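**Student:** whatever this is, show me its structure:
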Amino acid sequence: MARYAYVVADVFTDVPLQGNPTAVFLDAGGLSPARMQQIAQEMHLSETVFVLPPENDGDVRVRIFTPVNELPFAGHPTLGAAVVLGESHEAKELRMETAKGTVTFELQRDEAGRTVAAAMWQPLPVWRTYDRADELLAALDLTDTGSTLPVEVYDNGPRHVFVGMDDVPALSSLEPDQRILARLPDMAANCFAGEGNGWRLRMFSPAYGVVEDAATGSAAGAVAVHLARHGLAPFGEWIDIRQGIEIGRPSTMRARVTGTPHRIDAVQVAGSAVVVARATLFT
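**Tutor:** The predicted structure is shown next:
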């Protein structure tokens, strides 16, 4: 019987039992992709990350699984993994190979030398108009009010569709019809509200096995691009994105986009993470 050590970290928070948990399997070299999928289902977290030896220019390679599928990239599990790996990685930067390319993390340590936060340079998203917007708005019960911005889909690994709300109370009162959302394949529905440098986000994705996510790092980068492209957030400045409040898992993500509405040069997402458990899986 093989043994696999893993760590659970709460991501985009520095408070245990807040933010979004992820399980990080520290040495997954003996696991097949099918077994990784089974383990992710067993963990029953929005994402589980498996650390492997690098194949190209990274310090490590990772594979990321939701309870129902593998993702080429995701934000909160990779940032959580970077903070966990910082325990044994002494350099200031960590390069992580994903199916979307190598992602660089800048590690932040406290006075005792413990890694407590990280900032990542995310894969640049591509975007287009979402062709099933009417169905999505119906699922969100927003057929009459619509979205404050064009309903567009951004692909940076996961596919995020964004719907703008008039204000935070309207955002908090959303009760999506998960049955309709489940008919929209390979997408996460993200609803946002706010202004300037302060925003709130909610993410729903039956397609990725997540009823509602507590902190979606890949969406934080994509929504920052969406807001900046449409003139609602500044290029070159950090914005704060709060998520998870409605489900009792408050999280804080920071995002910054450089470029222009027609050319995005870089997308950064930053936040804290805290280890809450260490365990061994027998398989």
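**Student:** use CA for all of it now, contacts and neighbours both
**Tutor:** Fine.
**Student:** pull the longest strand from this structure.
**Tutor:** For the chain, the longest strand by residue count, based on DSSP state E, is strand 263-282.
**Student:** tell me what that strand is packed against?
**Tutor:** strand 3-11, helix 75-85, strand 115-121, helix 217-229, strand 251-260 (3 or more CA pairs under 8 Å, 6 or more residues apart in numbering; DSSP states H and E).
**Student:** buried deepest among the ones you listed, which one?
**Tutor:** Greatest average neighbour count among the helices and strands packed on strand 263-282 goes to helix 75-85 (a mean of 28), per mean count of other CA atoms under 10 Å.
**Student:** quick one: the helices in the stretch 51-200 of the chain?
**Tutor:** With DSSP state H, counting those that start in this stretch as the criterion, the stretch 51-200 of the chain has helices at 75-85, 133-139, 168-172, 178-181.
**Student:** tell me which residues are up against the shortest one.
**Tutor:** Contacts with helix 178-181, where a contact means CA atoms under 8 Å, 6 or more residues apart in numbering, come from 135-136, 139, 205-207, 211.
**Student:** could you also give me the structure for this second sequence? I'd like to compare it with the first:
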Amino acid sequence: MVAFKQVDVFTLVPFKGNPVAVIIDASKLTTNDMKSIANWTNLSETTFVIPPTNPLIADYKVRIFVPSGEELPFAGHPTIGTAFALLESGIIKPKNGKLVQECLAGLINLTVTKNNDNIYEILFQLPDPIITKLNDDQIIEIENILGSPINRLMTPSIVNVGPKWLVVNLKDAKSVIDANPNFTDLMNHDKKLGLSGLCIFGFYDSNNIEVRSFAPSCGVNEDPVCGSGNGSVTSLIRAYYDKSLDNPVFLNSTQGKVLGRDGHINLQFTKDKILIGGHAVTCIEGNINI
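**Tutor:** Presented below is the predicted three-dimensional model:
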């Protein structure tokens, strides 16, 4: 028997965010056990908490699997959901409002605040992004897969933050909601380039964006609300930001409308770092027999 929570992330309203399955103590599970459980939960990600390599540096270590059995080096909403599950269970406590998560991508710094209603907001610092622009032929190919015109003033780019997302800016938020990609072609495209998936975004106004994330090669046609995807979008926006970065820039992202969800992600960036944050709520808890 292993303790289990299913946590809805980027929402305070159950069943409106993006769920992640969290196995609280996976220290006795094999990698094959983890793959089997991730396949069974059939959520975009399932996380497995194990002791950190160095407990003086990290508070816990997490392994992240998708239904297909692939292990991810890092993912956004599983990071927030796992931290929330451990905080709620009393297994970890912040030190001066800080936590450190160990994962395949390295050490991830988290900031934790709790308001007067005992509601946590958890922010993580995105790993330093590596941005690679697409060439014209590649842009035309992804435009055909999307069936939507692309804003070429912000060149579509592969953003590597552990997961590798292709980030594409469309005309506006409505264009994002209306997009209807060919998932078979997208899956083949992503496998060819070794991508986790495609993130598209459009602006409502200068501080509010709509995002959608597609990952058919990982077994998830559309991720309801994606932390690493939003971080990758923020990375591209920052690369084209034409104002001072002496003070933090704040963005509000919404995601999931097409899937009947209502995710809200708090984004901020400076020239030195990108922070992604939000809330979470536990929907299911119990034990898994294994």
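**Student:** related to what we said a few turns ago, turn the helices of the stretch 51-200 of the first structure into CSV, columns for distance to E55 of the first structure.
**Tutor:** CSV is the format used below for the helices of the stretch 51-200 of the first structure (distance: least, CA to CA, whole Å):
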stretch, distance to E55 of the first structure
helix 75-85, 17
helix 133-139, 39
helix 168-172, 43
helix 178-181, 37
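**Student:** out of these, nearest to E42 of the first structure?
**Tutor:** helix 75-85 (16.2 Å; CA to CA).
**Student:** among the helices of the stretch 51-200 of the first structure, which comes closest to A224 of the first structure?
**Tutor:** helix 75-85 (13.6 Å).
**Student:** what is the neighbour count of the closest residue in space to D223 of the second structure that isn't next to it in sequence?
**Tutor:** With sequence-adjacent residues excluded and distances taken as CA to CA, 6 or more residues apart in numbering, D223 of the second structure is closest to S213, at 5.5 Å. The local packing of S213 of the second structure (other CA atoms under 10 Å) involves 27 other residues.
**Student:** S213 of the second structure -> the first structure?
**Tutor:** Superposed on the first structure with TM-score structural alignment, S213 of the second structure falls opposite M203.
**Student:** repeat that for V161 of the second structure.
**Tutor:** For V161 of the second structure, the aligned residue in the first structure is N156 (criterion: TM-score structural alignment).
**Student:** name the nearest residue to that match, sequence neighbours excluded.
**Tutor:** Leaving aside its sequence neighbours, N156 of the first structure sits nearest to P125 (CA to CA, 6+ apart; 4.4 Å).
**Student:** wait, that neighbour touches D155, no?
**Tutor:** Yes - the criterion here is CA atoms under 8 Å, and P125 of the first structure meets it with D155 at 5.1 Å.
**Student:** quick check: the match of V161 of the second structure touching W127?
**Tutor:** No - N156 of the first structure lies out of contact with W127 (CA under 8 Å); the separation is 9.0 Å.
**Student:** aligned partner of M253 of the first structure in the second structure?
**Tutor:** Using TM-score structural alignment, M253 of the first structure lines up with I265 in the second structure.
**Student:** in the stretch 101-250 of the second structure, which spans are strands?
**Tutor:** For the stretch 101-250 of the second structure, applying DSSP state E, counting those that start in this stretch gives strands covering 106-114, 120-125, 130-133, 157-160, 164-169, 197-205, 208-215, 220-223, 249-255.
**Student:** and those strands as TSV, adding distance to T30 of the second structure?
**Tutor:** Below are the strands of the stretch 101-250 of the second structure laid out as TSV (distance: least, CA to CA, whole Å):
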stretch	distance to T30 of the second structure
strand 106-114	21
strand 120-125	28
strand 130-133	32
strand 157-160	28
strand 164-169	26
strand 197-205	27
strand 208-215	26
strand 220-223	24
strand 249-255	34
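**Student:** sorry, back to before: a markdown table for the helices and strands packed on strand 263-282 of the first structure, including distance to F162 of the first structure?
**Tutor:** Conversion of these to a markdown table gives the following (distance: least, CA to CA, whole Å):
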| stretch | distance to F162 of the first structure |
| --- | --- |
| strand 3-11 | 22 |
| helix 75-85 | 17 |
| strand 115-121 | 21 |
| helix 217-229 | 7 |
| strand 251-260 | 16 |
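**Student:** pretty sure H264 of the second structure contacts L251?
**Tutor:** No - counting by CA under 8 Å, H264 of the second structure stays clear of L251, with 10.6 Å between them.
**Student:** map A58 of the second structure across to the first structure for me.
**Tutor:** Under the alignment (TM-score structural alignment), A58 of the second structure maps onto G58.
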